[in-house]
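Asker: Generate a structure from the sequence data that follows.
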Amino acid sequence: MGFARIVISCRDLKARVLACQYWSQRHTLFEGYDDGVCLTDDAWFGVTPEPLARQIAYEVSGASSSKTTIVDLFAGDRDTLACAQNNAKIYELTDEITWVHGDSFEYLRLALEEPEKLHEALRIDPASTILFGSPPWGGPGYRTDEVFNLHKMEPYNLRQLHQAYKSFDHALYLPRTSDLRASKALVAWIPAENSSHPTFYYGDD
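Answerer: Here you go, the predicted structure:
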């Protein structure tokens, strides 16, 4: 009798179990889920639910009439981007998005210091750009922390993120259990240096 051997790493198995747990929330994550939305296993617990994503987009878009570009700094790996491109097509947004697979920190460095090394379509002006970041929180396990320490967040802590983003107005999506003292500091840090634009702080519901 023949048999097939299937090997799944512990990490992959855990991601698949979590994906099953989030299945019942699929229409909250994406209202258009039944239209062919694609998600990687990790995205089931990493994606921002559509109602909240719409609210964030509304708030950020109203920051200033001078802002014409938003850069999503943690859009994911190659597989996640492939799903995002598929989903953008479903939501009829393909003409409004430029996709970049790479290191967002290096991209920002080039945009500021060596823009000539970037394709013309990828060059951005800090004065007309807002950065949005939903940095890794460590997966659903963050919910077990009574207080989420932003300064010990891995792999990028709050200070590292601000240092990289300080030339731009920026918004960060962080857990609602974040240390309030750190989040107050965050709100004070968010505008680009010498900027008079409003600040934003978002917590997970």
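Asker: contacts, neighbours, all on C-alpha from now
Answerer: Will do.
Asker: ok, for the residue most central in space within the chain, nearest residue in space, not its chain neighbours?
Answerer: The centroid of the chain falls nearest to S134 when counting by C-alpha atoms, centre = their mean (3.3 Å). Once flanking residues are discounted, S134 sits nearest to Y173: 4.8 Å by C-alpha to C-alpha, 6 or more residues apart in numbering.
Asker: how far away is the one you found from Q55?
Answerer: To Q55, Y173 is 12 Å away according to C-alpha to C-alpha, to the nearest Å.
Asker: who has more neighbours, those two?
Answerer: Between Y173 and Q55, counting by other C-alpha atoms under 10 Å, Y173 is the more crowded of the two (19 against 11).
Asker: picking up where we left off before, residue contacts, the residue nearest to the centre of the chain?
Answerer: Taking C-alpha atoms under 8 Å, 6 or more residues apart in numbering, we find S134 in contact with L73, F74, L172, Y173, L174.
Asker: Another for comparison:
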Amino acid sequence: MKKPAAAPSLSFRQSGRRPKQDEGLITNKYLHSMYGSPTGVMRPAGRIPLIKECKHYSSYDEMPEKLQKYWHQRNTLWQYDNYDIRMTDDAWFGVTPEPVAVEIATEMAAKRAQREHMPSVLIDLFAGAGGNTIQFALSGEWDRVIAVERDAATLACAQHNAEVYEVAEYVTFVHADCFDFLNRLANWPDTLDDSLNLSLDLDGDGRAMALARGVEFFASPPWGGVGYQQADVFDLEAMEPYSLAHISAACRPMAHALFLPRNGDLRQLAGLVPDGAPEKLDVVQYCVKGAAKGLVAYFPPENYGQGHERAG
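Answerer: As a prediction, the model looks like this:
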């Protein structure tokens, strides 16, 4: 396993004129139409103190009844659970089991290696308590791993858990709404702190191409409760609070992997692939001890395809 590089404090921006905020380098019109122009400057999160919501349960009886079914799964969810892993009660419902998180990181790294322009930055848009973020950092495949989480207590858990796994210095944590972050990254780079600004000083399609080549996303969004379990085929547009189409449109043109319910409608996933796209959409079902935990749809970057793939 390669040792990951420490999260740098310098900007990825090339030298040159800094565009004014009101110029708005609009490369994702969908995000711009939904979120407009942001205010203020978004910066990395400092170390957030653990609070009472950041819990480690040491016995079955300590757990709320709604969580007790997870007690015997705790060492599958986290290999180092006994080393004071912290989660909010809500995070138990969304954390990716560690064996699955390892497989996802491996799959994303393999797909990255097949591209002529290998993304150097991976952004976990719904970082939660850090299950996937930690495995991306442990892989050492990306120059930077950025974890975005809007709930402060959950982000504090992620920072703490990254320390348990000894990768905290290799992750840049951001306390923000991920769609606000995406809008700034795609359209308003000057509203990001230099340490978060991953873009090049390019306008229009050139900027979109630079982002598509240099950045990729992983997203494990909320599914809207357990209602999906009752459906033979789950309508991914019914996910709450964010539909499949909303998440995918916000991530384009960059490659993005979406972790979705195991019974998600594959036709809806296929419908998001542009007609004549040179790359196929890969969908992988992940299981732990024979039980399906979810599927991941691996959307390739747009603007270039097989003609730009690395020969293997």
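Asker: what TM-score do we get after superposing?
Answerer: Here the superposed chains carry a TM-score of 0.82, computed using TM-score structural alignment, normalised by the length of the first structure; 183 aligned residues with a C-alpha RMSD of 1.9 Å.
Asker: re earlier: looking at the second structure, which of the contacts of S134 of the first structure still make contact?
Answerer: Retained in the second structure: L73, F74, L172, Y173, L174, out of the contacts of S134 of the first structure (criterion both residues aligned by TM-score structural alignment, their matches' C-alpha atoms under 8 Å).
Asker: Most neighbours out of those residues, which is it?
Answerer: Neighbour max across these (other C-alpha under 10 Å) = L172, 22 neighbours.
Asker: Does that one belong to a helix, a strand or coil?
Answerer: Three-state assignment for L172 of the first structure (DSSP: H, G, I helix; E, B strand; the rest coil): strand.
Asker: who touches L185 of the second structure in this structure?
Answerer: L185 of the second structure makes contacts with L192, N197, L198, S199, as judged by C-alpha under 8 Å, 6+ apart.
Asker: got the residues you listed as TSV, with distance to S120 of the second structure columns?
Answerer: Formatted as TSV, those follow (distance: C-alpha to C-alpha, whole Å):
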residue	distance to S120 of the second structure
L192	18
N197	13
L198	10
S199	12
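Asker: and the gap between the residue mapped onto L125 of the second structure from the first structure and L131 of the first structure?
Answerer: Matched across to the first structure, L125 of the second structure falls on L73, judged by TM-score structural alignment. L73 of the first structure sits 7 Å away from L131 of the first structure, going by C-alpha to C-alpha.
Asker: intersection of neighbour lists for these two?
Answerer: With C-alpha under 8 Å, 6+ apart as the test, L73 of the first structure and L131 reach no residue in common.
Asker: those strands in the first structure, which residues are they?
Answerer: 69-72, 129-133, 169-174, 202-203 (DSSP state E).
Asker: Could you identify which of the ones you listed is most buried?
Answerer: strand 169-174 (a mean of 23; mean count of other C-alpha atoms under 10 Å).
Asker: Which stretch of the second structure lines up against it?
Answerer: So strand 169-174 of the first structure is aligned with residues 255-260, judged by TM-score structural alignment.
Asker: average offset between that stretch and the first structure?
Answerer: Average distance between stretch 255-260 of the second structure and its aligned residues in the first structure, after superposition and using mean C-alpha distance after the TM-score superposition for the first structure, equals 0.5 Å.
Asker: Which residue in the second structure aligns with T48 of the first structure?
Answerer: Checking with TM-score structural alignment, T48 of the first structure has T96 as its match.
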